[in-house]
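Student: here's my sequence, what's the structure:
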Amino acid sequence: MPVELDPLLFGEIDPPQRLLMGPGPVNAHPRVLRAMSADLLGQFDPEMTGYMEQVMALYRPIFGTKNRWTMLVDGTARAGIEAALVSLVAPGETVLVVNFGRFGLLLTEILTRIGARIETVEASWGEVVPLAAIEEAIARTSPRLVATIHGDTSTTMAQPLEGFGALCRAAGALSYVDATATIGGMELAADRWDVDVVTGGLQKCLGGPSGSAPITISDTAAEHIFARRHTEAGIRMKGLEDGQGPRISSNYFDLAMIMDYWSEKRLNHHTEATSMLYAARECARVALGEGLAARYDRHTRSGRAMAAGLRAMGLTVFGDDAHRMSNVTGVHIPDSVDGEAVRAMMRDTFEIEIGTAFGPLQGRIWRLGAMGYNAMKHKVLITLGALEASLRAHGFVLPLGEAVPAAIEAWDSAGVGETA
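Tutor: Here you go, the predicted model:
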């Protein structure tokens, strides 16, 4: 007897065509979605390993590096973060975390699980940590690793990184940067910044789906990772006698093993996520085809236009203008307005998603993103128009019709006027 299937549970997936204008994920570029529909290949097929080599070459300019070890970690952006920290840090080692938002706190949470000794240098949410404060903290704590976020979407702030790597290098410390929210939308300069490891994700400025984490690793960091593997191998051998196990707590996120997989050795570590590799490859091709300078300018214009439109509504943009990310803008929710009701109207009436906030900013700000495939003038203008209508519907008195013209002027101002 045939089984009757509930169409609500087993019907074809047909998600709404929503415009994702929050802090990420965003709508994927159509070329990326098409690339993901290509046939699968075996993980050691010469065509497949050729695509892997292409991915390595494509991501070097995106990271601003010549690092040989530039590749992918299979998993969301957090997989890249965890792989970096698990592979760089041994239990008991000191790590200095530059913390100015929710994702700095994430670094400390992962490091706590590793068993690291954690020190922090912090800024209030909406600000960044001055380089002088980082220098003082390095001198005070003598860390093995200094870790920071480049752009923290929880606060919409971008940490300046010129000189960061040099401070770490001078103190004999390794450096790590999480660039999940900025890769492909703000300049990354791993070599110029002299940082050891940078990780990213596809789902924001690169305009792809979540599920692959680009990573670049300096020769210095690679030597440390491989040397640590030899040390851990010795511990494992000794563990046969004294019952102690290895100190690297993850097999899947062991970068030494992943690097062997991406090397000419092609040592089996996992089955490569073929469709995600296709997606990552196409994300990079789209970005480089546009030109990185033009792409960064498009994101800057989008953020500048978004901020100008919000201000024209009489709203207050959150945080330090001088250090705001170009692709995510925070804005204070008016006291008289139910922020979640406005978000619901944006979603249900206009099919537009904007973001809520975390921690001390929860219920206080909305976060509006314009990144990747959505960092376009018309998408910014549509979002501002929908927000204006939603605010008005919820009783907020604002100057009608001012937001869109202000945003158009800001887009076309080529850097003149408000900082986005």
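Student: going forward, measure contacts between C-alpha atoms and count neighbours the same way
Tutor: Fine.
Student: which non-adjacent residue is nearest the most centrally placed residue in the chain?
Tutor: Closest to where the C-alpha atoms of the chain average out (Cα atoms, centre = their mean) is T180, at 1.4 Å. Using Cα to Cα, 6 or more residues apart in numbering and skipping the chain neighbours, the partner closest in space to T180 is G200 (3.8 Å).
Student: this one as well, want them side by side:
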Amino acid sequence: MFNELVIPSRTIMTPGPVESNPVALQAMSSRMLGQFDPAFLTIMNNVKEMIKIPFGTKNKQAFAVDGTSRSGLEAALIALIEPGDKVLIPAYGRFAYLLGEICERAKAEIKYLEKDWTGTFDQEDVIEAIKEFQPKVVAMIHGETANGQMQAIDKIGPFCRENDVFFMVDMVATYGGVPIHVDEWCVDIAVAGTQKCISVPSGLALVTYNDRVEAVLDARYQKELGLSKDDRNENHIASNYLDLSQLQRYWSDERINHHTEATNMIYGLHEGLRSIINEGMENVFARHAQNDEAIVAGIKAMGLGFYGDLETKMPTVTPVMIPEGVDGEAIRELLLEQFGVEIASSFGDLKGKVWRIGNMGYSSRHENVLHVLAALEAALIYYDAPINQGAAVKAALNVYKRSN
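Tutor: So this is what the prediction gives:
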């Protein structure tokens, strides 16, 4: 006999996944529809239009890929890359190297533009690297969760467009939490996910791309063999499951069958998107900004430091330096076991040196901010860390009271 599933209550303040919006969870428990049921196709059409709004785009193409955010990144890159293509990857944190690994597997010629993880690139440095390397694709991270930094791209994108370079951007950690302007920034293809600022369980990647990319996809399109023996293409995209040229036809009026859609995930996506759109995107961004200000104020009041440049810190992640002599993992364990609060550690050289406090989506709430600050302060006091006691929550409350 197996015991009934019991899920403990948690306040999740990590850079993802975050607490799921109850309206999304409720929608996901709804009855099943067939993937070609007219009622479900209407849902897909609505989702397609809603995806565009947080991206800040009027692109024709915007849809979900069944899989976590990484599936969308891989789908985007292998759609553009053929063996031997040159790809420039500016790296200021962990996830640029993920883009590089995907490109490596696609047999691209890769050049990393690297810097330390304490801040982002001067856009002119990236532009100079583009001039020198002459890539087919520039692939970048907009918001890097490993160090909480957010890269400005409003000059890089237009330069790429003027020079016929494809600009692909990972917006997984910023989509729905900060203003994004895919069209204005000349981003050719952008990728996001469900598990962060739109507060839907992990399982879908969101992509949007423009006519430049669609032309590449159309040139590489190959209909699945079981549907046609005639539509062969020597230059087809390497993956079947992550073939955007096929997926866009599944999400278009053609409705060419590709895979069995994760219908209940699409229900959740619909409600997660609808919730933030109806809240008003400017209000959503203001909520994230205010809660970020309160988190930063509370951390400063405790006397703790921050990793990286606060000028380019993303509003959705705060990297906190672990005080010298404090066991960061012991603090995280105490937070989870005694307070039901989860924060994250970091990666690579930052592991054991930095905590990351997320501020995303449904987790980005006034009460969550006060809870995480109070719990973190109490845990640090328990382990005799040298902090300013009784200051964190008051500093955060001053932020909230000032704006009331």
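Student: and the residue nearest to the centre of structure 1, what's its match in structure 2?
Tutor: Under the alignment (TM-score structural alignment), T180 of structure 1 pairs with V172 in structure 2.
Student: before we move on, what about D74 of structure 1?
Tutor: Under TM-score structural alignment, D74 of structure 1 pairs with D66 in structure 2.
Student: was I right about its match contacting T194?
Tutor: No: D66 of structure 2 lies out of contact with T194 (Cα atoms under 8 Å); the separation is 10.6 Å.
Student: overlap in contacts, these two.
Tutor: Jointly contacting D66 of structure 2 and T194 under the rule Cα atoms under 8 Å, 6 or more residues apart in numbering are 203-205.
Student: give the buried residues for whichever helix in structure 2 runs longest.
Tutor: The single longest helix within structure 2, with elements called by DSSP state H, is helix 281-302. Buried residues in helix 281-302 of structure 2, counted by 16 or more other Cα atoms under 10 Å: 281, 284-285, 287-302.
Student: next: stretch 125-145 of structure 2.
Tutor: 126-127, 129-130, 134-145.
Student: check those and tell me the two furthest apart.
Tutor: Largest separation among those by Cα to Cα: Q134 and T145, giving 28.3 Å.
Student: strands of the stretch 1-150 of structure 1, start to end?
Tutor: Applying DSSP state E, counting those that start in this stretch to the stretch 1-150 of structure 1 gives strands spanning 19-20, 69-74, 94-99, 117-122, 145-149.
Student: residues near the corresponding residue of structure 2 for D14 of structure 1, how many?
Tutor: Here D14 of structure 1 is matched to V6 in structure 2, going by TM-score structural alignment. Counted with other Cα atoms under 10 Å, the neighbours of V6 of structure 2 add up to 6.
Student: V6 of structure 2 and H270 of structure 2, how far apart?
Tutor: In this view, V6 of structure 2 and H270 of structure 2 are 27 Å apart by Cα to Cα, to the nearest Å.
Student: just give me the match in structure 2 for the residue nearest to T180 of structure 1.
Tutor: Using TM-score structural alignment, G200 of structure 1 sits opposite A192 in structure 2.
Student: try I118 of structure 1
Tutor: By TM-score structural alignment, I118 of structure 1 lines up with I110.
Student: likewise for M325 of structure 1?
Tutor: Match for M325 of structure 1 (TM-score structural alignment): M314.
Student: just checking, that match touches G148?
Tutor: Yes: using Cα under 8 Å, M314 of structure 2 is in contact with G148, at 5.5 Å.
Student: what about those two, which has more around it?
Tutor: G148 (30 against 26).
Student: which residues are in contact with the aligned residue in structure 1 for that one?
Tutor: Taking TM-score structural alignment, G148 of structure 2 has T156 as its aligned residue in structure 1. With contact taken as Cα under 8 Å, 6+ apart, T156 of structure 1 is in contact with 126, 319, 324-325, 328-330, 367.
Student: if we can go back for a sec, quick one: which of the strands of the stretch 1-150 of structure 1 is nearest S218 of structure 1?
Tutor: Of the strands of the stretch 1-150 of structure 1, the one closest to S218 of structure 1 (Cα to Cα) turns out to be strand 69-74, at 7.0 Å.
Student: what span of structure 1 lines up against stretch 339-357 of structure 2?
Tutor: The aligned range for stretch 339-357 of structure 2 is 350-368, by TM-score structural alignment.
Student: in that stretch, which residues are buried?
Tutor: Neighbour-count burial for stretch 350-368 of structure 1, counted by 16+ other Cα under 10 Å, picks out 350-357, 361, 364-368.
Student: just checking, which of these belong to helices?
Tutor: Per DSSP H, the subset of the buried residues of stretch 350-368 of structure 1 in helices is F350.
Student: just the buried residues of stretch 350-368 of structure 1: which are in strands?
Tutor: 352-353, 365-368 (DSSP state E).
Student: any chance of the residues you listed in CSV, with distance to H394 of structure 1 too?
Tutor: Output for those, formatted as CSV (distance: Cα to Cα, whole Å):
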residue, distance to H394 of structure 1
I352, 17
E353, 17
I365, 16
W366, 15
R367, 19
L368, 19
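Student: counterpart of A35 of structure 1 over in structure 2?
Tutor: In structure 2, A35 of structure 1 lands on A27 (TM-score structural alignment).
Student: give the full set of residues in contact with I62 of structure 1.
Tutor: I62 of structure 1 touches 183-184, 188, 284, 288, 292, counting by Cα under 8 Å, 6+ apart.
Student: and it, what pairs with it in structure 2?
Tutor: So, by TM-score structural alignment, I62 of structure 1 is matched to P54.
Student: ditto for R102 of structure 1
Tutor: Using TM-score structural alignment, R102 of structure 1 pairs with R94 in structure 2.
Student: its match reaches I141, doesn't it?
Tutor: No: R94 of structure 2 is beyond contact range of I141, at 9.6 Å (criterion: Cα under 8 Å).
Student: name the residues contacting each of the two.
Tutor: Contacts common to R94 of structure 2 and I141, judged by Cα under 8 Å, 6+ apart, are absent.
Student: quick check, nearest of the shared contacts of D66 and T194 of structure 2 to F159 of structure 2?
Tutor: Nearest to F159 of structure 2 among the shared contacts of D66 and T194 of structure 2, with distances taken as Cα to Cα, is A205, at 27.0 Å.
Student: separation between the alignment partner in structure 1 of that closest one and V397 of structure 1?
Tutor: Using TM-score structural alignment, the equivalent of A205 of structure 2 in structure 1 is A213. As judged by Cα to Cα, A213 of structure 1 and V397 of structure 1 stand 44 Å apart.
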